[in-house]
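> Quick check, what structure comes out for this input:
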Amino acid sequence: MQQSSIASNKSINAKSAGGNSALWKRIVLHKYMYLLALPGVLYFIIFKFVPMWGLLLAFKEYNPYSGFTGSEWVGFKYFSELFSDANFYIMMRNTFAINIFGLVFLFPIPILLALMLNEVRHETFKRFNQSIVYLPHFLSWVVVASMTFFILSTDVGIINKLISESGHETISFLSNPNYFWGLLTAQSMWKEAGWGTIIFLAAMAGVDPQRYEAAVVDGANRWRQIWHITLPAIRPTIIILLILRLGHMADVGFEQILLMMNPLVLSVAEVFDTYAYTHGILKGQISMGITVGMFKGVVGFVLVIVSNYIVKKLGHEGIY
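Next up is the predicted model:
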């Protein structure tokens, strides 16, 4: 019995050694590919995985003098405070409402824009238009917020000057809560729609041209070609990006919100990111800020899992 056990252990060790040898052979064989991937792997290890130790502070009463290990454990104290906060459901409403606006109005725009650019046959004109729609992405939110102020403010705004000169009363675009979510969505559409076309244009470039030629022979016009060839070809890309987008439903553009919010729109502008900034940075409650970030991460993780499950049940490819 003992000899059989020893033989079994030797067999397992031999298989393990053989597996390690095969792994090293693959690494040596594809060494340049691994070297190419090394910067990305190091980035995720250093900036994504190592900082995850900081999540422990969500369960501690962090004291800078006691340090990371010396701070007192408080369990779910900060989670309880977050969920019992009077503004918690307001923040959740605002966060999800802003993201739903973006999902409904912003997400389809890069797809439509990419379809239109893909139909342009003059290469120079096409590249010129691509460059124009990409440019807003490189502007900071400070510049975008300043432009919005000079266009929509009641004092110096171009729109309100035109309204005033036409004999009508000016409109408080920037201080009216009813306009805030739409204003944020419009800003994001102008700034990011062009940049979002890059992935879809790349997916369209991979479509076999012979499929379009066969469709022309069968008498399909451009609309039919888009509907039956282009859109099905980019459907996996759309689904993957949609799932990833749902994973950020608890996130909003913190810088954009911070620049655009004011006391008059606070009821519709307060989100988890600004709450974490107020408590974690301004008030020095580091543990509360980390608690908010952890809660957002859990919400995003659950949404990705659920949406990926639904997509696969519908017969499409998910992200895993």
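
> CA atoms for contacts and neighbours, from now on please.
Noted.

> could you say what helices and strands the helix or strand harbouring residue 130 packs with?
Assigned by DSSP states H and E, residue 130 belongs to helix 123-134. Applying 3 or more Cα pairs under 8 Å, 6 or more residues apart in numbering; DSSP states H and E, one finds that helix 123-134 contacts helix 108-118, helix 177-205.

> Turn these into CSV, including mean neighbour count and distance to residue 265.
CSV is the format used below for these (neighbours: other Cα atoms under 10 Å; distance: least, Cα to Cα, whole Å):
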stretch, mean neighbour count, distance to residue 265
helix 108-118, 18, 27
helix 177-205, 18, 5
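
> export the ones you listed to CSV and tack on distance to residue 226?
Shown next, in CSV, are the helices and strands packed on helix 123-134 (distance: least, Cα to Cα, whole Å):
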stretch, distance to residue 226
helix 108-118, 8
helix 177-205, 10
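
> and for comparison, fold this next one:
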Amino acid sequence: MKCRYLYVLALPGFLFLILFKLGPLWGLLLAFQDYSPFKGIAGSDWVGFKHFIELFESANFYTMLRNTLIINLFGLVFNFPLPILLALMLNEVRHELFKKLNQSIVYLPHFLSWVIVASMTFFILSTDVGIVNKIFKSLGIETVPFLSSPGYFWGLITSQSIWKEAGWGTIIFLAAIAGVDPQRYEAAVMDGATRFQQIWHITLPAIRTTIVILLILRLGHIADVGFEQVLLMINPLVREVGEVFDTYAYTQGILRGKISIGVTVGLFKGIVGLVFVVTANYIVKKLGYEGIY
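Prediction:
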């Protein structure tokens, strides 16, 4: 075949998709069973929508829904636009060595685990050993319980995500900007356009499709909050604002052995994400933009 080498190149990706994305879908059956590891799927009793009803009637359901949506809303408002702005700024750097150095610096936090990020946050903001509160003490200012105050939790989670992922998110936008025809900028310069005008009228419209597609895909994770991050940052004093579907699934499915409940939560999150993606894609196409399908 003419394109056989391209198929060979794509083969690892297809195998990954089949083994780790499509293959495990059979596990969704557990949401409709009272699953027991000793009986297996074939021997476990079918209970229909019992676990869904239990989830919706849970005293914590609306609290988890509120926390999950607000954390993701903060991410959409603050975390999603920042990689675009950062990519535009990096694109304006003309000194190649300085540009690559800055790219390396902003990419680096992505490769740190959430354990390291949470530890850094503790040593910076904790009441006892935190650097910030030590500075407050030295200045005679009352210490602030950043890690144990519910009022700071959502902002803290959002700030961590921005610091860790904003730089990594610039990669796709920088690639999209690199595909813009340089002749368009040359024509703009001849017409007397400033750098800001070139960004506003050339760069942003050129990467608009990329922005819209990534926004739609981001909405697909509207019910998904970083499990490791929240689990490491949550404590009994902030549980009211920190309990999300991911931590609930972990508590019920792993710690209490209610595996079917954990699967039910995951399936519910997937359905919510699907609804948001389909709705957002429909609205985007109605507005005249290109969607994801």
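
> right, and the helices and strands packed on helix 123-134 of structure 1 - which one's nearest residue 220 of structure 1?
Each of these has some distance to residue 220 of structure 1 by Cα to Cα; the shortest is helix 108-118, at 16.8 Å.

> State the span of structure 2 onto which that closest one is aligned.
Matched against structure 2 by TM-score structural alignment, helix 108-118 of structure 1 falls on residues 81-91.

> Over to stretch 197-212 of structure 1?
Taking TM-score structural alignment as the measure, structure 2 aligns residues 170-185 with stretch 197-212 of structure 1.

> Contacts for the matching stretch, please.
83-84, 86-88, 91, 198, 202-203, 206-207, 210-211 (Cα atoms under 8 Å, 6 or more residues apart in numbering).

> Nearest to residue 27 of structure 1 among the helices and strands packed on helix 123-134 of structure 1 would be which one?
Nearest to residue 27 of structure 1, of all these, is helix 177-205, at 29.9 Å by Cα to Cα.

> before we move on, the earlier item: in TSV: the contacts of stretch 170-185 of structure 2, plus distance to residue 223 of structure 2.
Shown next, in TSV, are the contacts of stretch 170-185 of structure 2 (distance: Cα to Cα, whole Å):
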residue	distance to residue 223 of structure 2
83	21
84	23
86	26
87	27
88	29
91	33
198	37
202	34
203	32
206	30
207	27
210	22
211	20
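
> ok, whatever residue of structure 1 lines up with residue 201 of structure 2 - how many residues close by?
Using TM-score structural alignment, the partner of residue 201 of structure 2 in structure 1 is residue 228. Under the neighbour criterion other Cα atoms under 10 Å, residue 228 of structure 1 is assigned a count of 14.

> and residue 228 of structure 1, which of the three is it?
Per DSSP: H, G, I helix; E, B strand; the rest coil, the secondary structure class of residue 228 of structure 1 is helix.

> Superposed on structure 1, what's the mean shift for the match of helix 108-118 of structure 1?
Comparison of stretch 81-91 of structure 2 with structure 1 after fitting gives an average deviation of 0.4 Å (mean Cα distance after the TM-score superposition for structure 1).

> Which strand or helix spans residue 40 of structure 1?
Following DSSP H and E, the helix or strand that holds residue 40 of structure 1 is helix 31-44.

> So the closest residue to residue 103 of structure 1 other than its chain neighbours versus residue 276 of structure 1, what's the distance?
Distances taken as Cα to Cα, 6 or more residues apart in numbering place residue 245 nearest to residue 103 of structure 1, at 7.9 Å, with adjacent residues excluded. Distance, residue 245 of structure 1 to residue 276 of structure 1, using Cα to Cα, to the nearest Å: 21 Å.

> Show the residue spans covered by the strands in structure 2.
Along structure 2, counting by DSSP state E, strands occupy 33-34, 45-46.

> For the last one, give me the average deviation versus structure 1.
Once superposed with structure 1, the aligned residues differ from strand 45-46 of structure 2 by a mean of 0.7 Å; criterion: mean Cα distance after the TM-score superposition for structure 1.

> So which elements touch that strand?
Identification of packing neighbours for strand 45-46 of structure 2 by 3+ Cα pairs under 8 Å, 6+ apart yields strand 33-34.

> So which bit of structure 1 is the strand it packs on matched to?
Here strand 33-34 of structure 2 aligns to structure 1 at residues 60-61, judged by TM-score structural alignment.

> which residues sit against that stretch?
Contacts for stretch 60-61 of structure 1 (Cα under 8 Å, 6+ apart): 71, 72, 73, 74, 75, 287.

> looking at structure 2, which residue lies furthest from center?
Most distant from the centre of structure 2: residue 190, at 41.3 Å, with distances by Cα atoms, centre = their mean.
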